[in-house]
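>>> Quick one, structure for this:
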Amino acid sequence: MRRAALATAVLACTALGATLLPSAAQAADTPLRDLAAAKGVYVGNAVAGGKLSGNAQYSGVAGTQFNSLTPENAMKWGSVEPTRGSFNWAEADQIVAFAQAHNQQVRGHTLVWHSQNPSWLTNGGFGATELRGILQQHIATEVGRYQGKIYAWDVLNELFNEDGTYRSSPWYGTLGVGFVADSLTWAHQADPAAKLYINDYNVEGLGAKSDALYNLVRSLKAQGAPIDGVGFQAHFILGQLPSTLQANLQRFADLGVDVAITELDVRMQTPATDAKLAQQGSDYATVVKACLAVTRCRGITAWDVSDADSWVPSVFSGYGAATLYDEGYQPKPAYRAVATALGGTVSPSPSTSASTSPTPTTSPSPTATATASPTAGTSSPPAGNRCTAAYSVPNQWNTGFSGSVTVSCPAGASLSSWHLDWDFTAGQQLTQAWSGVCTQSGKHVSCANATWNGVVGAGGSVTLGFNGTWAGSNPAPVVTLS
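Next up, the predicted model:
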């Protein structure tokens, strides 16, 4: 993303006290990640750590629908090194751990950018030798920390102005164009297995800016610099996709590098209407099809999980509704268009032009109808403690489902650790869990807090997430909190 002013707004999050049911259509659909994997690509999204731990709807969608995650702000320089030589890895580590628990890859974003840098860096007045050393050390430290855990890095972000000239930045102004190859080299030295990308916006179609990027990549390849891919952000306006998108992706691929759609959203003037949402679905499908048509296109990453999380309204006045999910975390026509473009078959949905979440439809499948009903199990709080646990199923499909248990404490109550027990009475089987440690023996499931989320303060909550399988029915169990 390209606006420094977004950092505070994007990182802010609200813990939700209730979980809405997915529509029956969503419950019956195959997750996007599975459809994408069958096509040999990934489908990802940008996430914030606070929402992964504080919003069950958000984490449920992020964990089940996508097989790649991009930290939205957590790995940017201003977030990880706010003071020179002093690093804060908490949110970045949390996202990486979530991805590992969900069998997802991570795109590191971003190491070298003109924006969202700490004031000590932008106002430091460093000379070329010192600045080069600072840059090298930062790249080595961050990439080295996540060696083997990051599939690809957006090493360099937004290098060019619209006319194809280099953007003014501390790096270009002090170090000259050589900082580009140097940054790639240092990243490669820190993690030789990671794929290294240059990422930019408004380069999706043919034009002066994309030509400048093309010429840079060609030059880097000729130099032998370790450049593996080019990321095309794809922040589009409704109905204004470049007609040369596929051809442009292909010409970069022909240079011998991978390409990827890295920050896809399609904004519209609000309020949304059925016609606008239909056009948005068509736009999303066009992007997916363009990627699938280019052999070296590795995947598509959407930017922000839902319209409730999107950066767009805070930057583009009067615009919004840019993502795959509405503000109630219900799938929009764009979600269904992406699924169809990936080869899936999706259930029909009601109109989603209203500002509230659409009313769930009834699935035509008897099995899906029978299993879409679980919302919450009851809780048995320990004696002397008014904290409670609520079981929910944010997402369910075919023979799989994503569940969560939210442990909440009201004012005047707290926990230093927590333990959950329940029985799956219909033969459900746990397959993976995150934000906690779970085991299953027969029908009995036992889960304890992770090392980092045992404390639940007064008025606070934590959420355990998990995936499982079911056959026949999937009733909500009674959960015991101890």
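
>>> okay, CA-based contacts and neighbour counts for the rest of this
Noted.

>>> for stretch 151-168, which positions count as buried?
151-160, 164, 166-167 (16 or more other Cα atoms under 10 Å).

>>> Could you export those residues to TSV, including columns for distance to residue 258 and secondary structure?
Formatted as TSV, the buried residues of stretch 151-168 follow (distance: Cα to Cα, whole Å; DSSP: H, G, I helix; E, B strand; the rest coil):
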residue	distance to residue 258	secondary structure
151	13	coil
152	11	strand
153	13	strand
154	13	strand
155	14	strand
156	15	strand
157	16	strand
158	18	coil
159	18	coil
160	20	strand
164	21	coil
166	23	strand
167	24	coil
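
>>> what's the closest of those to residue 238?
residue 158 (22.4 Å; Cα to Cα).

>>> With distance to residue 344 added, can I get the buried residues of stretch 151-168 in a markdown table?
What follows is the buried residues of stretch 151-168, written out as a markdown table (distance: Cα to Cα, whole Å):
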| residue | distance to residue 344 |
| --- | --- |
| 151 | 26 |
| 152 | 27 |
| 153 | 29 |
| 154 | 30 |
| 155 | 33 |
| 156 | 34 |
| 157 | 33 |
| 158 | 34 |
| 159 | 37 |
| 160 | 37 |
| 164 | 39 |
| 166 | 42 |
| 167 | 41 |
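
>>> Show me which of those residues is closest to residue 112.
The closest of those, once distances to residue 112 are taken by Cα to Cα, is residue 156, at 4.9 Å.

>>> Pull the contacting residues for residue 206.
244, 245, 248 (Cα atoms under 8 Å, 6 or more residues apart in numbering).

>>> show me what contacts the first one?
In other words, residue 244. Counting by Cα under 8 Å, 6+ apart, residue 244 touches 204, 205, 206.

>>> Tell me the helix or strand right after the longest helix along the chain.
What stands out as the longest helix in the chain, according to DSSP state H, is helix 274-293. Next along the chain after helix 274-293, taking DSSP states H and E as the criterion, comes strand 297-302.

>>> One more, so I can put them side by side:
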Amino acid sequence: MPLPRLRLVALAAGAALLLTPLAPAGAAEPGSLDALAAAQGRRFGTAVDDAGLADPAYTTVAAREFGRVTPANAMKWDAVEPRQGAFSFARGDALVDFARAHGQQVRGHTLVWHSQLPGWVAALPAAQVRGAMENHIAQVAGHWKGKIHTWDVVNEPFNDDGTFRTTSPFYAAMGEDYIAYAFRAARAADPDAKLYLNDYNTEGSGAKADAMYRLASRLKAQGVPLDGVGFQVHLATQYGFPYGMQANLQRFADLGLDVAITELDVRMPLPVDAAKTAVQNDYYRRAVEACLGVTRCESVTVWDFTDKYSWVPSAFPGQGSAALYDEQYRPKAAYDAVRQALGGGTTPPDTRAPSAPVGLTATAAGATSATLAWQAATDDTGVTGYDVYRDGARVGSAAATSYTDTGLSPSTAYRWTVRARDAAGNVSAASAEATATTAPGGGGAPGLVVQHRVNDQSATDNQIKPGLRLVNRGGAAADLSRVTLRYWFTGDGGSSSFSAWCDYAAVGCGAVREKVVALPAGRPGADHYLEVSFASGSLAAGASTGEIQLRVNKTDWSAFTEADDHSYRVASSYADAPKVTAYVDGVLVHGIEP
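Sure thing, here's the model as predicted:
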């Protein structure tokens, strides 16, 4: 295969499916990809992104279409044992709970991998590596014993040329024997789980596939408890389809092993066009057919199902559109190609309306505007937007779950409702009404609005980096020395002391004061808030403070999980933020507290 393709796949997140105690075949809805695969004696799964579990549109499709889920990152070494002997299972538990609630199996990924390791592993003396590895396997596989159908025990042991990765701290300490040690430790920790090797660029014939075959043969001959081999199958339209894929899978099956496609996607150079789409459809179809052609190929898993959370654009700049669904959860032609390969025909028409939005609130932001917020609606193919109605008339639309209604009259009561819509044009019923009365003109609180964007695209690292901007939509200047802002978040364990920083401010960091305040009692989505105030200054009517880049970390630099924070929102550009609050002389003038 062409060398660039080998490098591409080397960056893959090294997937593996998490499986719970064997769920009944066809646990997903009738007509779903998993139900179609079950009719062929297979299962169909997807990798699941942590952030997706907080996205109702994402979880709707994940629960409907797939009978297996794989954690994209939540069970890797840096997530579960960031410090030696200190284990954190919350992220993986959330995925397992989701799977069990929806009758899905889980494929555990991954116990031993050279990548995404915390630094302490590589720093260990060679004589201590085996003990640390076996303890890690015992604790992790033992924690989820009985809930994981299959473990990727050892992930990506080979270089592209079929030689062992000598840079792996496990190989450096133990040589090839680390693989057998790992499998025996996994069997001891969870005797009922299926145990797999997993690697990329081994799906077609070639030196790396031959090396994997020789390794699997040796392990079987030595009595190592190897149950199967996983083939990642990260493909790209600019490279050829793997040569002899079905025959290659079959030779592993002939060793008495199960085989599985564990991380299927097909990326393309952007922009998308008809020719690339045709190749993508063909590759998806042929990969599924290769599995169906091998009796012991027990499952196909895509490496996430939507472009919204695909790993491809960050790993391969200029490439994308690799998944079965687009960013708005609309099934693409590739989805139909997979359905047809499974014997299910094309996508049925979408006639189901989204659910009505719930939890609508309205907060007057001064005399002439109000901020609305609501919970996301759900839909079988994904909500694409919301329409906002004031006193029965449509006044605007929003892509997310908030909206600022402007141009209102002072001292006036208003009523709002919201409806959700999907890509097929189906519209939900109206939400329950929310009401608010604007402040009096002139003497009321200034029309201050807080805007927000994220300056850090990771919601699970060791820093919170909100960007805030204060806008004056009122009719008079605001005295900034009387204004405070609050960004609400949860500490998520670790140290209870925090540091707060201003990295940049258009008004100058010297004019900005920041501190972290602990709440006396936790609230939904918050047990602390970052408070921002101003030493002095005046904000003219119609003006903005400009960007204020802020940063929060715990003094022990442990990780946050931001997706469930009250003020967190995924946004790369500034927009009104109804869950970041503003106060004048301690009185709430913008936003909703948790």
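
>>> Superposed, what's their TM-score?
The TM-score (TM-score structural alignment, normalised by the length of structure 1) is 0.71; 370 aligned residues with a Cα RMSD of 3.1 Å.

>>> quick revisit: list just the nearest of the contacts of residue 244 of structure 1 to residue 481 of structure 1.
Of the contacts of residue 244 of structure 1, the one sitting nearest to residue 481 of structure 1 (Cα to Cα) turns out to be residue 204, at 51.1 Å.

>>> From residue 245 of structure 1, how far out is that closest one?
6 Å (Cα to Cα, to the nearest Å).

>>> So for these two, which sits in the more crowded spot?
residue 204 (25 against 19; other Cα atoms under 10 Å).

>>> which parts of stretch 277-284 of structure 1 are buried?
Going by 16+ other Cα under 10 Å, stretch 277-284 of structure 1 has these buried residues: 277, 279, 280, 281, 282, 283, 284.

>>> how much does the longest helix of structure 1 stray from structure 2?
Superposed on structure 2, helix 274-293 of structure 1 shows a mean distance to its aligned partners of 0.9 Å (mean Cα distance after the TM-score superposition for structure 1).

>>> which of the contacts of residue 244 of structure 1 line up with contacts in structure 2?
Using both residues aligned by TM-score structural alignment, their matches' Cα atoms under 8 Å, structure 2 keeps these contacts from the contacts of residue 244 of structure 1: 205, 206.

>>> What is the nearest of the contacts of residue 244 of structure 1 to residue 407 of structure 1?
residue 204 (44.3 Å).

>>> Quick check: that closest one touching residue 231?
No: counting by Cα atoms under 8 Å, residue 204 of structure 1 sits too far from residue 231 to count as a contact (9.3 Å).

>>> quick one: common contacting residues for the two?
With Cα under 8 Å, 6+ apart as the test, residue 204 of structure 1 and residue 231 reach no residue in common.

>>> How about residues contacting the helix or strand hosting residue 180 of structure 2?
Assigned by DSSP H and E, residue 180 of structure 2 belongs to helix 177-189. Applying Cα under 8 Å, 6+ apart, the external contacts of helix 177-189 of structure 2 come out as 112, 130, 133-134, 137-139, 141-142, 145, 153-154, 170-171, 193, 195, 219, 224-226.

>>> Can you name the residues in contact with the lengthiest strand in structure 1?
If you go by DSSP state E, structure 1 has its longest strand at strand 258-269. Outside of strand 258-269 of structure 1, the residues within contact range by Cα under 8 Å, 6+ apart are 1, 45-46, 199, 228-238, 249, 252-253, 276, 280, 283-284, 291, 296-303, 312, 318-323.

>>> ChimeraX command for the buried members of those residues?
Here is the ChimeraX selection string for the buried members of the contacts of strand 258-269 of structure 1, based on 16+ other Cα under 10 Å:
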select :1,45,46,199,228,229,230,231,232,233,234,235,236,237,238,249,252,253,276,280,283,284,291,296,297,298,299,300,301,302,303,312,319,320,321,322,323
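
>>> Give me the nearest residue to residue 207 of structure 2, chain neighbours excluded.
residue 162 (5.4 Å; Cα to Cα, 6 or more residues apart in numbering).

>>> wouldn't residue 250 of structure 2 be in contact with residue 294 here?
Yes: under the criterion of Cα under 8 Å, residue 250 of structure 2 makes contact with residue 294 at 5.9 Å.

>>> now the helices: where do they sit in structure 2?
3-10, 33-39, 56-65, 77-80, 90-101, 119-123, 126-143, 169-174, 177-189, 207-221, 245-253, 274-292, 312-315, 333-341.

>>> From residue 138 of structure 2, how far off is the aligned partner of residue 64 of structure 1 in structure 2?
Residue 64 of structure 1 maps onto residue 64 in structure 2 when the alignment is built from TM-score structural alignment. Separation of residue 64 of structure 2 from residue 138 of structure 2 (Cα to Cα): 33 Å.

>>> Output the helices of structure 2 as CSV; include the columns distance to residue 371 of structure 2.
Formatted as CSV, those follow (distance: least, Cα to Cα, whole Å):
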stretch, distance to residue 371 of structure 2
helix 3-10, 45
helix 33-39, 41
helix 56-65, 22
helix 77-80, 37
helix 90-101, 32
helix 119-123, 45
helix 126-143, 45
helix 169-174, 53
helix 177-189, 53
helix 207-221, 57
helix 245-253, 56
helix 274-292, 42
helix 312-315, 34
helix 333-341, 39
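
>>> out of the ones you listed, nearest to residue 353 of structure 2?
helix 56-65 (12.9 Å).

>>> Need the residues that contact the closest one.
With Cα under 8 Å, 6+ apart as the criterion, helix 56-65 of structure 2 contacts 28-29, 32-35, 46, 52-53, 102, 329, 376-383.

>>> related to what we said a few turns ago, could you give the separation of the longest helix of structure 1 from the chain centroid?
19 Å (Cα atoms, centre = their mean, to the nearest Å).

>>> Can you report how many residues neighbour residue 255 of structure 2?
By other Cα under 10 Å, neighbour count at residue 255 of structure 2 equals 13.

>>> What's the match for it in structure 1?
Match for residue 255 of structure 2 (TM-score structural alignment): residue 255.

>>> Now that match. Nearest residue, chain neighbours left out?
Setting aside the residues directly before and after it, residue 255 of structure 1 is nearest to residue 218 in space (Cα to Cα, 6+ apart), at 6.6 Å.

>>> Count the residues that sit near the one you found.
So residue 218 of structure 1, with other Cα under 10 Å, has 16 neighbours.
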